[in-house]
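Peer 1: sequence and predicted structure below; questions after.
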Amino acid sequence: MSRHPSLRPALPRRLIALLLATVAVAALSTGPFGADRADAAILTTVQFGTVTRVAAAQVGVPYRYGGTTPQTGFDCSGYVKYVYSQAAKVVPRTAEEQYRASAAVTPRSARAGDLVFFHSSPTTVYHVGIYAGAGYVWHAPRPGKVVAKVKIWTSDVTFGRAR
């Protein structure tokens, strides 16, 4: 007994499989270019607590280009890398790499411990810090300055969550 023609799938099975694979890849895309994702809650509550505690404890450490420890000083991405390492979370070294490796978080969904990326263009990151909540960020600003908690000074920012 043969199937009725109207019960056959409208698209070949291979095409359906290809479409499903494309949707899956799009859902797993890297970098904070997509919409806010529910699975972006990658840090545990304990890790968020550690990140915020360690970030705040570094206030006053001097800026040093290429610096990655409290003893040598920090640049912006070295500060983020160090703080996250204390929460057993590995992040890449540079601000641009950290941006690409994070999951997008909307400003409304951002929480203390998330990353704040400062942009010179929609896809170019020049600075990174750790969100302190209520519109503030901990960061290692520039030579001659120290790690500090400051009000976010621009609207050219995006938020990300370390994966």
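Peer 2: Arrived safely, thanks for sending.
Peer 1: rest of the way, CA atoms for contacts and neighbours
Peer 2: Noted.
Peer 1: centre of the chain versus the helix or strand that contains residue 160, how much separation?
Peer 2: Using DSSP states H and E, the element containing residue 160 is strand 157-162. Centroid displacement of strand 157-162 relative to its chain, using CA atoms, centre = their mean, to the nearest Å, is 4 Å.
Peer 1: same question, stretch 48-56
Peer 2: Using CA atoms, centre = their mean, the offset of stretch 48-56 from its chain centre is 15 Å.
Peer 1: which secondary structure state does the closest residue to residue 148 other than its chain neighbours sit in?
Peer 2: Sequence neighbours aside, residue 59 is the residue nearest to residue 148 in space, at 5.1 Å (criterion: CA to CA, 6 or more residues apart in numbering). Residue 59 falls in the coil class when you classify it by DSSP: H, G, I helix; E, B strand; the rest coil.
Peer 1: let me see the contact set for residue 59.
Peer 2: For residue 59, the contacting residues are 138, 146, 147, 148, 149, by CA atoms under 8 Å, 6 or more residues apart in numbering.
Peer 1: please redo it, this time with the cut-off set to 10 Å
Peer 2: By CA atoms under 10 Å, 6 or more residues apart in numbering, the residues touching residue 59 are 70, 138, 139, 140, 146, 147, 148, 149.
Peer 1: put this next to the first one:
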Amino acid sequence: MRAVLGSRGLGDVYKSQASALAPAPAKQHTALLTGTTKGKIAAAAALDQLGVSFSWGGGSAKGPTLGIGRGARTRGFDCSGLTLYAWSRAGVRLSHYTGAQFRQGRRIALRARRMGDLLFFGGGTGDPTHVALFLHGGLMIHAPKTGDVVRKTNFLTSSYFRTAFRGAVRPG
């Protein structure tokens, strides 16, 4: 089957399978073709959050929240809040800290990535400082920084993300 891509990603063409598998159906990207996986459910949940504000410390398994510190007045997600929310829709519990998520799941080679896998960036030799969900090709979805919104980015063509890449993890 071929995905029809719209301006928001996978579009409204997918309607049935993942909603039966996910604990709570996503608003718009409820299924991602035949053979729905937990990773596809997580990706669909993240795609439904496109345009939601970044909020430092924001996000929970239930969705966007008020953050802490710099995010105390903004309802939204930080990077690990978005990934923990997305994977919670697939029934997988993640910590709300990028460094902990880096250790939750199975490390995979970049060439073996699948939809929903977590991509980690930055942090030198310490814990990574940023996490995103892989979509397809070089595309990821993430909550980038204060003042920004949940968005898609091509990490393979970004000089920053290419050089800051730390690894990929498959939760669950």
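Peer 2: That came through fine. None of these values were measured; they are calculated from a predicted model.
Peer 1: keep only the contacts of residue 59 of the first structure that stay in contact in the second structure.
Peer 2: Mapped onto the second structure and checked by both residues aligned by TM-score structural alignment, their matches' CA atoms under 10 Å, the contacts of residue 59 of the first structure keep the contacts 138, 139, 140, 146, 147, 148, 149.
Peer 1: buried ones in stretch 111-121 of the first structure?
Peer 2: 111, 112, 113, 114, 115, 116, 117, 118, 119 (16 or more other CA atoms under 10 Å).
Peer 1: ok, the last one to residue 52 of the first structure distance?
Peer 2: Residue 119 of the first structure sits 23 Å away from residue 52 of the first structure, going by CA to CA, to the nearest Å.
Peer 1: ditto for the second one
Peer 2: Residue 112 of the first structure sits 6 Å away from residue 52 of the first structure, taking CA to CA as the criterion.
Peer 1: which residues do the two both contact?
Peer 2: 130, 131, 132, 133, 138.
Peer 1: between these, which is closest to residue 98 of the first structure?
Peer 2: Of all these, residue 98 of the first structure sits closest to residue 130, with 11.7 Å by CA to CA.
Peer 1: measure the equivalent of that closest one over in the second structure to residue 101 of the second structure for me?
Peer 2: In the second structure, residue 130 of the first structure lines up with residue 133, judged by TM-score structural alignment. Here residue 133 of the second structure is placed at a distance of 12 Å from residue 101 of the second structure (CA to CA).
Peer 1: which neighbours do these two share?
Peer 2: Contacts common to residue 133 of the second structure and residue 101, judged by CA under 10 Å, 6+ apart, are 80, 83, 118, 120, 169, 170.
Peer 1: any chance of those residues in a markdown table, with distance to residue 92 of the second structure too?
Peer 2: What follows is these, written out as a markdown table (distance: CA to CA, whole Å):
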| residue | distance to residue 92 of the second structure |
| --- | --- |
| 80 | 14 |
| 83 | 10 |
| 118 | 13 |
| 120 | 18 |
| 169 | 13 |
| 170 | 11 |
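Peer 1: name the nearest of the residues you listed relative to residue 160 of the second structure.
Peer 2: Closest to residue 160 of the second structure out of these is residue 120 (12.3 Å), distances taken as CA to CA.
Peer 1: report the contact partners of the residue nearest to residue 140 of the second structure when sequence neighbours are not counted.
Peer 2: In space, and not counting its chain neighbours, residue 140 of the second structure is closest to residue 134: 4.4 Å by CA to CA, 6+ apart. Neighbouring residues of residue 134 of the second structure by CA under 10 Å, 6+ apart: 39-40, 42-43, 113-119, 140-142, 152-155, 168.
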